[in-house]
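> Have a look at this fold, sequence not included:
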């Protein structure tokens, strides 16, 4: 079965897409990646999205319009990717997170927009969507869902191994003799991106090649205040997002002091290095596979390697999943699992009481025909 995975992450800079051809043999699943790409949002749509995200006020009318416009852009990306491989059997879309409701350490709700009916109409294949909420109803955080893929890719490695994704938020999956733990560490690129956009420091909306940060120095007083955020001390499982880590959060911590833009970006970059490295050391991790946009930041990667001299720090490509496309591959996998009746979540990964089959299904052009159910995914290889 060919499944197309789509998402836009907490960096909300564009749409990642992957098409994976899955073949199952008694639970041993092999996926051949046929297509992978990342397509930027149109500038006007991204600007409207950024303006509507918390803590900014918005209206239901704007949410409705964004739901349609994002759904249409996702549909065009999906249609192009599907055509490039001669068609797909199903699509799984994450959509765009606009709010993740966490209160007193418990996830109570989550909202992703990008109306899947537009994708189903454009591609003609059934579409799995709204994949986080079922996990939340079972007591989980709905995140990090990538822990399901990470566990399969890390399975069998000796000692304690981990995969960390450095998107807007940094999340980590840890596997070892004690089982699996996964959670959101804190901001990876979210705060840096917010400052870069607000101050017009780079038209691409992020610190490309860490050029801005490399021109600055760490403000130790600010860094110390940021590291004192109570979120970091919360027990796992836990999740967070831009509802907590956003531009006003940075401004509140700066408190009106005069800090040069380069120094501020350098300090926020160092925050990512310190928080990730601290958790890696605490867990006794010996092998760390890194993915997401942050893996292209030389300052972050150098900082992690310097802070973790006893840890093998590699790109996720070594596990078989492209560091840039791992989460798009994840949603293709979730789509395959949902269509086959397989729970695509591990309780240790999200905190859910039990595994759950994720998502809802929008039929494609014809009758909805489900494949024969599969009991479980015993193993996964990617090529």
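Ah, there it is. If you're wondering where the values come from, they're calculated on a predicted model, not measured in any experiment.

> Please make it C-alpha for all contacts and neighbour counts, starting now.
OK.

> where along the stretch 51-200 of the chain do the helices fall?
For the stretch 51-200 of the chain, the helices defined by DSSP state H, counting those that start in this stretch cover 60-84, 116-123, 133-137, 147-154, 190-199.

> Mind listing what's buried along the shortest one?
Meaning helix 133-137. Buried positions in helix 133-137, judged by neighbour count with 16 or more other CA atoms under 10 Å: 133, 134, 135, 136, 137.

> now the strands for the stretch 1-150 of the chain?
Ranges of strands in the stretch 1-150 of the chain, per DSSP state E, counting those that start in this stretch, are 2-8, 14-25, 28-40, 90-103, 106-113, 127-129.

> correction: the stretch 251-383 of the chain
So, for the stretch 251-383 of the chain - with DSSP E, counting those that start in this stretch - the strands run 287-291, 312-315, 360-362, 379-382.

> Buried deepest among these, which one?
strand 287-291 (a mean of 23; mean count of other CA atoms under 10 Å).

> Give me the angle between that strand and helix 147-154.
Using axes from the mean of the first three to the mean of the last three CA atoms, to 10 degrees, the inter-axis angle of strand 287-291 relative to helix 147-154 is 130 degrees.

> just checking, what packs against strand 287-291?
Helices and strands touching strand 287-291, by 3 or more CA pairs under 8 Å, 6 or more residues apart in numbering; DSSP states H and E, are strand 161-166, strand 312-315.

> The longest one: which residues count as buried?
Buried residues in strand 161-166, counted by 16+ other CA under 10 Å: 161, 162, 163, 164, 165, 166.

> can you check stretch 304-321 too?
Going by neighbour count (16+ other CA under 10 Å), the buried part of stretch 304-321 is 304, 305, 307, 308, 311, 313, 314, 315, 316, 319, 320, 321.

> Residues touching it, excluding its own?
Stretch 304-321 has contacts (CA atoms under 8 Å, 6 or more residues apart in numbering) with 153-154, 163, 273, 276-277, 281, 285-291, 295, 322-323, 326, 329, 381-383.

> Which one of the strands of the stretch 1-150 of the chain lies nearest to residue 257?
Closest to residue 257 of those is strand 90-103 (CA to CA; 30.1 Å).

> Compute the inter-axis angle for that closest one and helix 60-84.
150 degrees.

> buried ones in strand 90-103?
90-102.

> Pasting the second one now:
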């Protein structure tokens, strides 16, 4: 049961576009006292311009930028799109900009190299421009301080998950099935951990778009029409990244269609069989990671686009028969907007001078206040 909220409590607005770049999620949120409970006031998904989306996806999976001018233009265009998402949400709800204390903007990741030297991560979407176009103080660029402190800069949601979902009753895990799948492990006692487990919708969506001309596999129907290719599955699972221990994170620059094609080896396969194999890869790598890192988990709470794929959830259940698997909606949190809500929470943390990372999750040298503040 959600607690009551003071109607005069400050409003925060979170903006998120993930690895799939399937839209900009905007969430208007109120927090309870202490920031350990939240209420989604309203949310929407603002579409990307199709040409801009394709440019961002190509860049995110390892493509090169043509010039510094092109990079500067993209940074500005992403910020304009994020500001448009925020303004659309305010217009639809009738809430004035002055009623929102701050925006927390994730930006669009175009490169993530936590293991390079020097390590770096890069999210486009200039916070200055978002503040200017919305008239709202904007906190942006959350990940780079953690990377500067020796961390991966990801995942950042475990601190939010702990604040919202921590319990002494059971070992829990939160699974975000976005472009990349990631887990937050919340034990009854002990240290919260979180890490990426591998590809999810980024490969499933890309293969579906390539062969069906559709942006995603609605209801998992395409995957359900095929058969798992066990040989291909074994080759994909042999990717060394899967065996590396946490902390770890990844993105499109590692798991993309060219990576898949390299394992296909030019052999002809039914497109539906490849889709079924990619879905099984997601389910298996999540299950492998959960059983290895928190084997006593009794509840797996799912969010992200994959929560709407019943075939994927069925395969997860098959590999995790002792775990109760369900949507976060059962605990009063909207699974479609959880990450946007999380960046609203991170903005609140930053403005209050509180850290937003967990060093046991990211590998940073310690807790850090994240993000840069751009006043209205």
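Received it, and whenever you're ready, just let me know what you need. Note that the structure is predicted; figures quoted are calculated from it, not measured.

> TM-score of the superposition?
The TM-score (TM-score structural alignment, normalised by the length of the second structure) is 0.91; 359 aligned residues with a CA RMSD of 1.6 Å.

> quick one, what contacts the aligned residue in the second structure for residue 296 of the first structure?
By TM-score structural alignment, residue 296 of the first structure lines up with residue 308 in the second structure. Counting by CA under 8 Å, 6+ apart, residue 308 of the second structure makes contact with residue 219.

> of the helices of the stretch 51-200 of the first structure, which approaches residue 27 of the first structure most closely?
Nearest to residue 27 of the first structure among the helices of the stretch 51-200 of the first structure is helix 147-154 (12.0 Å), distances taken as CA to CA.

> How about residues contacting that closest one?
161-163, 172-173, 175, 180, 182, 319-320, 330, 333, 344-346, 349-350, 379-381.

> let's go with 6 Å and repeat that
173, 345, 349, 380 (CA atoms under 6 Å, 6 or more residues apart in numbering).

> Aligned to the first one, what sits in the second structure?
If you follow residue 173 of the first structure across to the second structure using TM-score structural alignment, you land on residue 184.

> swap in the third one?
With TM-score structural alignment as the criterion, residue 349 of the first structure lines up with residue 361 in the second structure.

> ok, now residue 196 of the first structure?
Checking TM-score structural alignment: residue 196 of the first structure goes with residue 208.

> Just give me the neighbour total for that match.
Neighbourhood size, residue 208 of the second structure [other CA atoms under 10 Å]: 22.

> Quick check: the gap between it and residue 34 of the second structure.
With distances taken as CA to CA, to the nearest Å, residue 208 of the second structure is found 43 Å from residue 34 of the second structure.

> can you check residue 129 of the second structure too?
Look at residue 129 of the second structure and residue 34 of the second structure: by CA to CA, they are 30 Å apart.

> Please identify which of those two sits among more neighbours.
A count of neighbours by other CA under 10 Å puts residue 129 above the other of residue 129 of the second structure and residue 34, at 20 against 7.

> now for the more buried one: what does it line up with in the first structure?
Per TM-score structural alignment, residue 129 of the second structure is aligned with residue 118.

> After alignment, which residue of the second structure pairs with residue 55 of the first structure?
When the second structure is aligned by TM-score structural alignment, residue 55 of the first structure is paired with residue 62.

> Then residue 148 of the first structure?
In the second structure, residue 148 of the first structure lands on residue 159 (TM-score structural alignment).

> show me the residues around the match of residue 349 of the first structure that make contact.
193, 194, 247.

> Now with 8 Å, please.
Residue 361 of the second structure makes contact with 154, 155, 158, 192, 193, 194, 195, 246, 247, according to CA under 8 Å, 6+ apart.

> Still touching in the first structure? Go through the residues you listed.
Retained in the first structure by both residues aligned by TM-score structural alignment, their matches' CA atoms under 8 Å are the following of the contacts of residue 361 of the second structure: 154, 155, 158, 192, 193, 194, 195, 247.

> In those residues, find the pair that's most separated.
Among these, 154 and 192 lie farthest apart (CA to CA), at 13.8 Å.

> Settle it for me: which of those two has more neighbours?
residue 154 (28 against 20).

> Hmm, residue 193 and the more buried one touching each other?
No: between residue 154 of the second structure and residue 193 there is no contact under CA atoms under 8 Å: 11.2 Å.

> separation between the aligned partner of residue 71 of the first structure in the second structure and residue 126 of the second structure?
Aligned by TM-score structural alignment, residue 71 of the first structure pairs with residue 79 of the second structure. Remark: distance between residue 79 of the second structure and residue 126 of the second structure (CA to CA) = 5 Å.

> Could you do residue 263 of the second structure as well?
37 Å.

> Look at the two and report which has more neighbours.
Neighbour comparison, residue 263 of the second structure and residue 126: the larger count goes to residue 126, with 23 against 16 (by other CA under 10 Å).

> Show me the helices in the stretch 201-350 of the second structure, by range?
Here the stretch 201-350 of the second structure has its helices, by DSSP H, counting those that start in this stretch, at 201-212, 221-224, 230-237, 240-243, 257-264, 271-293, 310-319, 338-351.

> So which of these is the most surrounded?
It is helix 338-351: most buried of these by mean count of other CA under 10 Å, with a mean of 26.

> What residues in the first structure pair up with it?
Mapping helix 338-351 of the second structure onto the first structure (TM-score structural alignment) gives residues 326-339.

> Check the mean deviation of the matching stretch from the second structure.
Compared with the second structure after fitting, stretch 326-339 of the first structure has a mean deviation of 0.5 Å; criterion: mean CA distance after the TM-score superposition for the first structure.

> And that stretch, how far out from the chain middle?
How far stretch 326-339 of the first structure lies from its chain's middle: 13 Å, per CA atoms, centre = their mean, to the nearest Å.

> try stretch 300-314 of the first structure
Stretch 300-314 of the first structure has its C-alpha centroid displaced from the chain centroid by 21 Å (CA atoms, centre = their mean).

> Sweet, I'm off.
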